[in-house]
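J.: Got a sequence here, can you build the structure:
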Amino acid sequence: MACTVRGKPVVIHPAFYAAGIILVAVIGFLIFYHVDPRVHYAIFGASDDTNIVNGIPGLSVRPRITEAGKSETLIMYNSRDKNSYMRWVDALDDFLKEYKNPWLSHGRMENIHNCDFRYPPPPGAVCEIDPRAFGPCISENHYNFHRSAPCIFIKLNTPTGWIPAYYNESKSLPEVMPGYLRSMITAQESSRPDQLNTVWLSCEGEMPADAENIGPIRFLPIAGFPGYYTKNVDVAGYLPPIVAVMFERPTLGVLINVECKAWAKNIQHDRDRLMGVVHFELLID
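T.: All right, here's what the predicted structure looks like:
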């Protein structure tokens, strides 16, 4: 190929073009090969999976099935129809497979650590998440979908470097925090103060009618994410912490709008931008 420089023709050999194409391909391959999809490389802007906005943690809901013409925030099924509820059970099985099988996550087997509030993960390690802690919200029970008391899993997505400022004393609890959560934290302050370093979780009906129809809710294993799960999020094998939320007696045949929030002093709640908040709907026949 020829081009003109200062009025003089210059011939560019095709080999230069070939070399350039090869170089770009090699760089792209190296970037793709070395990027761990579980590491939060970009923390500005949200995705459907992470909901991390401007460095503020976000929440995600599972199960989720995306279909044409239907909102992916709607969890709708017939508890008397196995084909109807098993779609959601299968989606949860697929989501939880990495939590159940550590070898499926790159680096998890080598880096896994048995954490608790006294023993957070050391540098280079990630915390084990035991699926048995979610019982009765387990696959063998169909996550209670067939009993019209479904278990919905909430995942906390935290950006790299974020350190939670805990609500770990009753005098600092905000008035807008749900009363049941404030009562629980206050009781735990007396009985188990060593476990107060937690990013708390609440789930409620959005509107008064939703609050009437949502029924009692149970959080498993606890109503929040222990703080040690927010450490080392950039280490290979890290999986975001999850909580099972069991809706024990929701009103059947009624659309219920649910809003869940993560609670820490440095988590902002913004419904429009999904900061610290997640919304979904339940419709069970």
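J.: When you work out contacts or count neighbours from here on, use the C-alpha atoms and nothing else.
T.: Fine.
J.: count of neighbours near Gln188?
T.: Using other C-alpha atoms under 10 Å, Gln188 has 17 neighbouring residues.
J.: sec struct for it, please.
T.: helix (DSSP: H, G, I helix; E, B strand; the rest coil).
J.: so what's it up against?
T.: Contact analysis of Gln188 by C-alpha atoms under 8 Å, 6 or more residues apart in numbering lists Gln195, Leu196.
J.: mind checking the SS state of the most centrally placed residue in the chain?
T.: In the chain, the C-alpha nearest the mean C-alpha coordinate belongs to Lys155, at 2.4 Å (C-alpha atoms, centre = their mean). Under three-state DSSP, Lys155 falls in the strand class.
J.: Ser60 is in contact with that one, correct?
T.: Yes - under the criterion of C-alpha atoms under 8 Å, Lys155 makes contact with Ser60 at 5.1 Å.
J.: to compare against the first, here's another:
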Amino acid sequence: MALNTFYKVLVGVVVTVVVILAIAVPVALLCCGDADRQTPGLNAVPGGNILIKEGDPESGKAYIEKITSFLKPYMEMSKKTEVINCNSTVRPQGNQVCDYPESFLSHCGRSTNFGFNRSTPCVLLTLTMDESFRPTPYENLHELPKDIPRDLLADMEEDLENGKLRKGIWVDCNNDYLYSPKPLFPDYYYDNVDAEGYLPPIVAVMFKLTSKKNQDIRVECRLWAKDIDSTDQRSKVSFTLRLDGE
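T.: Take a look at the predicted model:
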């Protein structure tokens, strides 16, 4: 009898643990989502379904708080001694990492609440790379595929340096947008990804929704580089925007 009771208790404990895990794992996935991943690939903050209401600042509050929290480590970078201002000729060495000043966010900065109170919400894109995912940048216009988006091609042509493309991984989103600082993750940000305090660069994308009220706007942002497989989920990120109003 005592043995049967023991097994009943044991079975009860196992069932309880399984139920807790079944609940906890989906909740954790819903909580964090793609935007909080640090695994290689393109990510968006905030991500998922983004809903705001025209004339209602409270509707954007959660998104503003999420972006503010995400940016906190970036805002503290300048206090560290190993942080430098990088460009195509000044690259990180040793334990150095590239700074990402807030001014790069431009119209998507904290002073505008990231556009959420103006019906022009901003989404921050980051690209994390390591040895398992390290696309090769295009070097000139002749290497571009025929299906390159026209708007991205125009941005590339405007940004040529001595006839060559700026080195880095380009990104394009399939909707009305405005990029800050530009639709490019510069290659020098990836020279020292293992250094302490390293943070990936950000491309901020502002979406103008005032002419698209009360409809779900599905956005897909995609990386463009020499050897990216368009079916590789790490090379793209999707989210939905909606502005409710009269």
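J.: care to give me the TM-score?
T.: Once superposed, chain against chain, the TM-score is 0.78 (TM-score structural alignment, normalised by the length of structure 2); 210 aligned residues with a C-alpha RMSD of 2.3 Å.
J.: And the residue nearest to the centre of structure 1? What does it align with in structure 2?
T.: Under the alignment (TM-score structural alignment), Lys155 of structure 1 pairs with Thr126 of structure 2.
J.: wouldn't that match be in contact with Pro46 here?
T.: No - the pair Thr126 of structure 2 and Pro46 does not pass the contact test of C-alpha under 8 Å, sitting 11.1 Å apart.
J.: So which elements touch the helix ranked longest in structure 2?
T.: The longest helix of structure 2 (DSSP state H) is helix 2-32. Contacts defined by 3 or more C-alpha pairs under 8 Å, 6 or more residues apart in numbering; DSSP states H and E place helix 2-32 of structure 2 against no helix or strand at all.
J.: can you pull out the strands in structure 2?
T.: 41-45, 48-53, 83-84, 97-98, 122-128, 168-173, 178-180, 184-186, 202-206, 217-224, 236-244 (DSSP state E).
J.: Just give me how far the last one sits from the chain centre.
T.: If I follow you right, that is strand 236-244 of structure 2. With C-alpha atoms, centre = their mean, to the nearest Å as the basis, strand 236-244 of structure 2 stands 13 Å off its chain's centre.
J.: tell me the angle that strand makes with strand 168-173.
T.: 40 degrees (axes from the mean of the first three to the mean of the last three C-alpha atoms, to 10 degrees).
J.: What are the buried residues along strand 236-244 of structure 2?
T.: By neighbour count on 16 or more other C-alpha atoms under 10 Å, the buried set for strand 236-244 of structure 2 is Lys236, Val237, Ser238, Phe239, Leu241, Arg242, Leu243, Asp244.
J.: Turn the residues you listed into TSV, including distance to Lys146 of structure 2.
T.: Listed next are these as TSV, based on distance: C-alpha to C-alpha, whole Å:
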residue	distance to Lys146 of structure 2
Lys236	19
Val237	22
Ser238	23
Phe239	26
Leu241	29
Arg242	32
Leu243	34
Asp244	37
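J.: Which one of the residues you listed is nearest to Ile217 of structure 2?
T.: Among the buried residues of strand 236-244 of structure 2, Leu241 lies closest to Ile217 of structure 2 (C-alpha to C-alpha), at 5.0 Å.
J.: Please report how far Glu102 of structure 2 lies from Pro201 of structure 2.
T.: 11 Å (C-alpha to C-alpha, to the nearest Å).
J.: try Glu82 of structure 2
T.: From Glu82 of structure 2 to Pro201 of structure 2 the distance is 16 Å (C-alpha to C-alpha).
J.: quick one: which of the two has more around it?
T.: The neighbour count for Glu82 of structure 2 versus Pro201, taken as other C-alpha under 10 Å, is higher for Pro201 (23 against 19).
J.: ok, longest helix in structure 1?
T.: Per DSSP H, structure 1 has its longest helix at helix 14-34.
J.: Give me the range in structure 2 that it lines up against.
T.: Using TM-score structural alignment, helix 14-34 of structure 1 finds no match anywhere in structure 2.
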